[in-house]
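Engineer: I would like to see how this sequence folds:
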Amino acid sequence: MRKLSNQRRMTVALVMAVAAGAGISAPASADPGNPVELVVGLHPGVSADDALAGADVRVVDAGAVTEAGAVVVDVAARRAESATELLRRNPDVAFVEENHVASKADVTPNDPFWNEQWGLRKVNVPAAWSMTTGAGVTVAVLDTGVNEVSDLTGRVLPGYDFINDDADPVDDEGHGTAVASVIAGRGDDASGMAGVCWDCKILPVKVLDEEGSGDYLAIAKGIRYAADHGAKLINMSLAGSSSSPLLNSAVQYATDRGALVIAAAGNENTATRQYPAAIPQVLSVGGSTSSDGRYEWSNYGTSWVDIAAPGCNVAQDYRGRGYGDFCGTSSATPLVAGVAALMLSRKPDASGPFIGTVLSLSSSKLGWTTHGRVNAGRAVWAVTDTAAPTVALSAPKAGTLLHGTVTVSAGATDNVGLNRVELVVNGTVAAVDRTAPYSFRWNSGAYHGVVKVAVRAVDWTGRVQTATRSYEADNRGPALSVTAPRSGSTVRKAFTVKVTASDKRGVSKVEWLVGGKVAGTGTSFKVTPAKYGKTFTVRVRAYDKLGNVSYSPTYTYKR
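Structural biologist: Just a heads-up that it's a prediction; the model follows:
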């Protein structure tokens, strides 16, 4: 029977550390009783007067135009929404946003091992803690069982043991307890370490034995059990090399009930798919370093490893004897699950798949995963976003004739943040820009006639807004009709070749090429065979007034 092994490296060390923290800013809301300050971004060359015409706002800081490409205005709170919408519809305006105030708002726990927990600081968990610590959320841990060690006191719910088929999922190997402590270890209690979601509950589901192995049937049962017991988040720090309809079916069962399955990509330093991580509905996790590189042992692949997280984290020993480094994709996975739990506590009605989408889109970009490295502060902030982004196509102007390489510019904003802006041509994504101001240098040369050009803004929740214009593209030379002796003919006397050239923009030049060199111009050309070799070629080249060029077929003659 196929076995599925846990994926980890763990060492236990009884070394205490001094707690310390790092500062991350978080947005603060404006007082609705006071005038609202708006920052109005301007496209290059646009004056503040033109951009603000008709908006009935008062300029507060005109100097920001040269310093930040924007002008600061204020407006009565009751009119802020309507003024914002009016300004966003102005094609001269690149963006409009409230002049947010930032302040130090992250939480620094007093746990002795906090100084060692670089991974949580790397992914901005302290910023997320300023919004929630995860009350009301349960994470199912499918592993070797979970023991209620000191940092998990009051966190572990009754669960089930599918190895021994009883209701006592004790951890006799240690891996599951380490995983659970990364997710839900008590934080800010002046003891031990801080879990990502220190107010979460753990549903222990034992599917791996004392050697860290379990068959696919036990794991499939565990997935279904977790979904049936209301867990919207299922952590599986385990991996196997074989795909399986049994696992596929169990994951689909959980997904259909609103759960998100999160699984380790494995530790073989390979792009070879591992399961259940590579199942499409599963959020697959790789292990990243403190510099956002890839740990040499982490599996990778932009087609199946969805997201990364720090791969070495402090965890508690399953016998409660101490704390140590817990390294591997088994450690990265519960960090992601803990962030997902914080998000779910902010939006309890969200489905697991929606949480997975926001986690992915709000990540910080990396090259060896599909989406990037988890960003907890951004993800927890973004999950409550209910507004679609706004987007306007500012250039080229309507009626512009497209020819050659053109600049397509867009103004796009979102009340929480944008994942990306896409350039879409005739329904196909041609380019992506992730940094404002959004602009694309696009070669229109492959298009002629009517072209639909769109800019599509996508926010961190996956909401989309599109602005589209139809343009005419002209990237073809004149149409040519040539009257000449049949190619391949033998000619001895002089003969005349004629051409009719037509173009909507007008024809600027017609050239006659003999043997590849210009031999004459105009709409007719007299060919004297004696001037050329025993075999020679004749061809017409024509230019329109935009510089587009076209060629006739090549005529070959003998004499």
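Engineer: contacts and neighbour counts: CA atoms only from here.
Structural biologist: Fine.
Engineer: Identify, by residue count, the longest helix of this protein.
Structural biologist: With secondary structure taken from DSSP state H, the chain has its longest helix at helix 329-346.
Engineer: Downstream of it, the next helix or strand is which one?
Structural biologist: Where DSSP states H and E defines the elements, the next helix or strand beyond helix 329-346 is helix 352-361.
Engineer: can you give me the angle that next one makes with helix 329-346?
Structural biologist: When axes from the mean of the first three to the mean of the last three Cα atoms, to 10 degrees is applied, the directions of helix 352-361 and helix 329-346 differ by 110 degrees.
Engineer: Let's see this one next, to set against the first:
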Amino acid sequence: MSDLALHGASKIRSDPGLAFAVVHAQNPESFMAKMKAKPYVAYVEYDWTATTDLTPNDPAYSKQWGLASIFAPSAWDTTQGSKSIVVAVVDTGIDYNHPDLKGNIWRAPDGSCGYDFVNMDNDPKDDNGHGTHVAGIVAATIQNSIGIAGVSQTALMAVKVLDSTGVGSYSAIASGIKWAADHGARVISMSLGGTYSSSTLSNAVAYAWNKGCLLIASAGNTGGSVMYPAAYEQVIAVSALARGDYFASYSARGSKIELSAPGSSVYSTMPTYTVYMNSKYGVPTSYAYLSGTSMAAPHVSGAAALVWSVSLSLTNQQVRDILDQSAYDLGSAGRDTYFGYGKVNAQLSVSTAKETATSNPDFALSSSPSIVTINKGETGTSRIVISSIDGFSSAVSLSANDLIGATFSFGLNPVTPPPGSSCQTDLTISVSSSAPSGISVITVSGQSGSKSHSTQLTLNITDSAAPTSQAGVPSPPQNLRVSTYYGSVKLIWSPPASSGGSPVTGYKVYRGTASGGEIYRKSVSTCYTVEWGLLRGIRYYYYVTAVNANGESAPSNEVSIVP
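Structural biologist: From the prediction side, this is the model:
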């Protein structure tokens, strides 16, 4: 009979990698005392629980105020992120089929999106809502004409360690952290916390840090001391801000606080199906406002992913130092117990990374839209963006995998991105009338010397037998003009000559720091817009497109200006 059985205990599960076992004992205190005396037992402790750091709240502020607050739009002039950077959301899971998230979901070779340590399977589907909200803050898809924008366009790995009520054991969290580190996560984002320290949890944190991961956690909504795992030395503890850079009263505080970020009334994604938070708190499906340090931490996680997107060669300590040194100081000068080093500053962090990182020139590919629906016998397009990393400026040759019933062609091929910026080319997809209906995956690969990267998009081939409208996309907007306007930039244009047979519903504004390297910035409903917060002395390039129910027009004329 084993020692466990002799002492009235049974094993629930074990994790050989972290060298712990979870057991159930009829008399825990007696069992722990006896086990501590065993020479082969390193430690014995309770398997404490952690919960989501969330304070449900009604909408109070304009949507996504946090992005401008951390200067993310200015950071996007340099990089919107890279799918090669994986952010693990260690939480309640993710609605990986959400229209605003599925384009940025990480996939394992078997097609799964992560792992579920609550139900012990490879389906980390969110049944609470909290994890999906966190995921949207990190990396909701930009430039897809729906919903919101995440801080970074990086890959989201779903690691479910909390149950439908938002509660999970330290052992599950520890296993989730190790699993994420072992499966390629660069950033581990944890919007959860527990009151007690734990050797099991501490060992997992140390394991991931030593593998090169950057760990970021919410400080807690206690109004008091920082919770665990945020309180560990290898973890960035994030406190919460209300709009206007005010310290959120519910946020934990203390010497462990390292950075602060927007946490109150943050608008982000929610599962499209009914989950616990809908029935318990009355939170809407699809999108909602939530508050808590849980919402602050993913702002920092997204900023960290942007920094790594600029230079893959940075270590986790270098990224951490850049985030700390680039923070926007709030409160008392220097590090303090409320704001830490200050509010995370995505723009300055990214620009600092560009200046200080060891050069390792490389490129990254992304596609927009990442889901294309085409009727049989028709064509469609997706824009392929080639981003320069660490000054990369070599030619990239593009190719796409063979697909039954479809052919591909690139507008420009090969393409050469300007150093530190990006360029783009359109992938035209022609679907034959005899192509099989259904969904397929197109892999676009880029090759430059020994460097090779790819991006994927989903092709949905539909049957065009049903009558369809003959309307098309609008013609390009006309006569785009640019001028300075009280330290900002003002853009004005005229409507397209043709609406394409369907009313124009809005315009998309693109901006870049190199001609031909513009990327999507925002959508507007009028024929003018004002751009604030631009860096002086840098030339910015712009064009706009028109949008109707059938799609997006070709670009307008390009303009440029130095603010």
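Engineer: After superposition, what is the TM-score?
Structural biologist: After superposition, the two chains reach a TM-score (TM-score structural alignment, normalised by the length of the first structure) of 0.50; 286 aligned residues with a Cα RMSD of 1.9 Å.
Engineer: wait, is residue 67 of the second structure part of a helix?
Structural biologist: Yes. The assignment for residue 67 of the second structure (DSSP: H, G, I helix; E, B strand; the rest coil) places it in a helix.
Engineer: Is it in contact with residue 73, as I believe?
Structural biologist: Yes. With contacts counted by Cα atoms under 8 Å, residue 67 of the second structure reaches residue 73, the gap being 7.0 Å.
Engineer: quick one: residue 247 of the first structure from residue 204 of the first structure, how far?
Structural biologist: Look at residue 247 of the first structure and residue 204 of the first structure: by Cα to Cα, to the nearest Å, they are 19 Å apart.
Engineer: Looking at the two, which one has more neighbours?
Structural biologist: Between residue 247 of the first structure and residue 204, counting by other Cα atoms under 10 Å, residue 204 is the more crowded of the two (31 against 19).
Engineer: mind checking the SS state of that one?
Structural biologist: Recorded secondary structure, residue 204 of the first structure: strand (three-state DSSP).
Engineer: Share the number of residues neighbouring residue 31 of the second structure, please.
Structural biologist: 17.
Engineer: got it, and the one 3 residues further on?
Structural biologist: Residue 34 of the second structure sits with 13 neighbouring residues when counted by other Cα under 10 Å.
Engineer: Next: residue 67 of the first structure.
Structural biologist: By other Cα under 10 Å, 9 other residues sit near residue 67 of the first structure.
Engineer: in which helix or strand would I find residue 5 of the first structure?
Structural biologist: strand 3-6.
Engineer: Show me what that strand is packed against.
Structural biologist: Here strand 3-6 of the first structure touches strand 213-215, strand 238-239, going by 3 or more Cα pairs under 8 Å, 6 or more residues apart in numbering; DSSP states H and E.
Engineer: just checking, next helix/strand downstream of that strand?
Structural biologist: Past strand 3-6 of the first structure, the next helix or strand by DSSP H and E is strand 9-10.
Engineer: List of residues touching that following strand?
Structural biologist: Defining contact as Cα atoms under 8 Å, 6 or more residues apart in numbering, one finds that strand 9-10 of the first structure is touched by 324-328.
Engineer: and the host helix or strand of residue 132 of the second structure, what does it pack onto?
Structural biologist: Assigned by DSSP H and E, residue 132 of the second structure belongs to helix 130-139. Contact here means 3+ Cα pairs under 8 Å, 6+ apart; on that basis helix 130-139 of the second structure packs against strand 86-91, strand 155-160, strand 266-269, helix 293-310.
Engineer: Please convert those to JSON lines, extending it with mean neighbour count and distance to residue 365 of the second structure.
Structural biologist: Below are these laid out as JSON lines (neighbours: other Cα atoms under 10 Å; distance: least, Cα to Cα, whole Å):
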{"stretch": "strand 86-91", "mean neighbour count": "30", "distance to residue 365 of the second structure": "15"}
{"stretch": "strand 155-160", "mean neighbour count": "31", "distance to residue 365 of the second structure": "13"}
{"stretch": "strand 266-269", "mean neighbour count": "28", "distance to residue 365 of the second structure": "25"}
{"stretch": "helix 293-310", "mean neighbour count": "31", "distance to residue 365 of the second structure": "11"}
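Engineer: any chance of these in TSV, with distance to residue 202 of the second structure too?
Structural biologist: Listed next are those as TSV, based on distance: least, Cα to Cα, whole Å:
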stretch	distance to residue 202 of the second structure
strand 86-91	15
strand 155-160	18
strand 266-269	30
helix 293-310	19
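Engineer: just so I have it, where are all the strands in the stretch 201-350 of the second structure?
Structural biologist: Ranges of strands in the stretch 201-350 of the second structure, per DSSP state E, counting those that start in this stretch, are 214-218, 235-242, 246-247, 257-262, 266-269, 287-291.
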